[in-house]
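In: mind looking at a prediction? Sequence and model below.
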Amino acid sequence: MANKRTFMSSRWLWLFVLVLALGGAAWFAWGEGLRRTSEAGTAYGAHVACSCRYVSGRSLSDCSKDKLEGMELVMLSEDPAEKSVTASIPLIASDTATYREGYGCVLKEWEG
């Protein structure tokens, strides 16, 4: 019985290593494009949601309905004290737009 458990454990270990290696290879191949697309998507989402919230005066939950197809992973949060909205894709990208009187919603400067 001990040999069967060891065999099963080593099989799961190899499967885990294989999945990890394939994931690493996929990230290496497509990660930079994914990161850049995510940065553009979060910047767009933050700007549109900030305008919806602080220029149009709608609630953030109502503004979430305006997301374009393909933006399901973008999460929105607001800071009412700063009059800002942050759009993020967890562990990949995040951007914040802040309402400025006379300018509308302005994205924070990108650091690239």
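Out: Great, that's in hand. Because the structure is a prediction, the values reported are computed rather than measured.

In: for the rest of this, base every contact and every neighbour count on C-alpha atoms.
Out: Will do.

In: spit out the contact partners of residue 77.
Out: By CA atoms under 8 Å, 6 or more residues apart in numbering, the contact set of residue 77 is 60, 85, 86, 87.

In: included below, for side-by-side comparison, is a second structure:
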Amino acid sequence: MIFFAAAAVWWAYGDTIRGTAKVGTAYAARVGCSCNFVAGRSLDDCAKDKLAGMELISLSRDAEAKSVTATMALIASDTASYREGYGCVLEDQTP
């Protein structure tokens, strides 16, 4: 029964959920990247900067690529990379 209720919610609000998740991961990736690679704070400390409601978004760091990826499991993911002279910018996600 719970499965059918979850499926109905996803069917009715799936586009809204995906859109909100995409905005949240893009924001978290860019802020996390700036916090880590510009301000020099640890990624754990940077996770405190996420806004209320962003608890399901996780951050991961790639030190070699100087990037931070924000992920909402199975829904959305975005990566921001540090670029000298530009700061942290989102990676192009177009197919």
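Out: Great, that's in hand. Owing to the predicted nature of the structure, the values given are computational and were not obtained by experimental measurement.

In: hmm, which of the contacts of residue 77 of the first structure are common to the second structure?
Out: Contacts retained in the second structure from these (both residues aligned by TM-score structural alignment, their matches' CA atoms under 8 Å), given in the numbering of the listed structure: 60, 85, 86, 87.

In: now which residue in the second structure aligns to the last one?
Out: For residue 87 of the first structure, the aligned position in the second structure is occupied by residue 70, per TM-score structural alignment.

In: and that match, that's in a strand?
Out: Yes. The assignment for residue 70 of the second structure (DSSP: H, G, I helix; E, B strand; the rest coil) places it in a strand.

In: burial of it, as a residue count?
Out: Residue 70 of the second structure is flanked by 26 other residues according to other CA atoms under 10 Å.

In: do residue 29 of the second structure as well
Out: 31.

In: ok, now how distant is residue 85 of the second structure from residue 43 of the second structure?
Out: 22 Å (CA to CA, to the nearest Å).

In: of these two, who's got more company?
Out: Here residue 85 of the second structure and residue 43 are compared on neighbour count by other CA under 10 Å; more neighbours surround residue 43, at 17 against 6.

In: show me where the second structure has its helices.
Out: 2-33, 43-46 (DSSP state H).

In: once aligned to the first structure, how far is the first one on average?
Out: After superposition onto the first structure, the mean distance of helix 2-33 of the second structure to its aligned counterpart is 0.7 Å, using mean CA distance after the TM-score superposition for the first structure.

In: tell me which residues in stretch 99-106 of the first structure are buried?
Out: Within stretch 99-106 of the first structure, the residues that count as buried by 16 or more other CA atoms under 10 Å are 99, 105, 106.

In: where in the second structure does stretch 103-110 of the first structure fall?
Out: With TM-score structural alignment applied, stretch 103-110 of the first structure matches the range 86-93 in the second structure.

In: now do stretch 38-47 of the first structure
Out: Aligned by TM-score structural alignment, stretch 38-47 of the first structure falls on residues 21-30 of the second structure.

In: which residues touch residue 77 of the second structure?
Out: Residues near residue 77 of the second structure by CA under 8 Å, 6+ apart: 22, 25, 26, 69, 70, 71.
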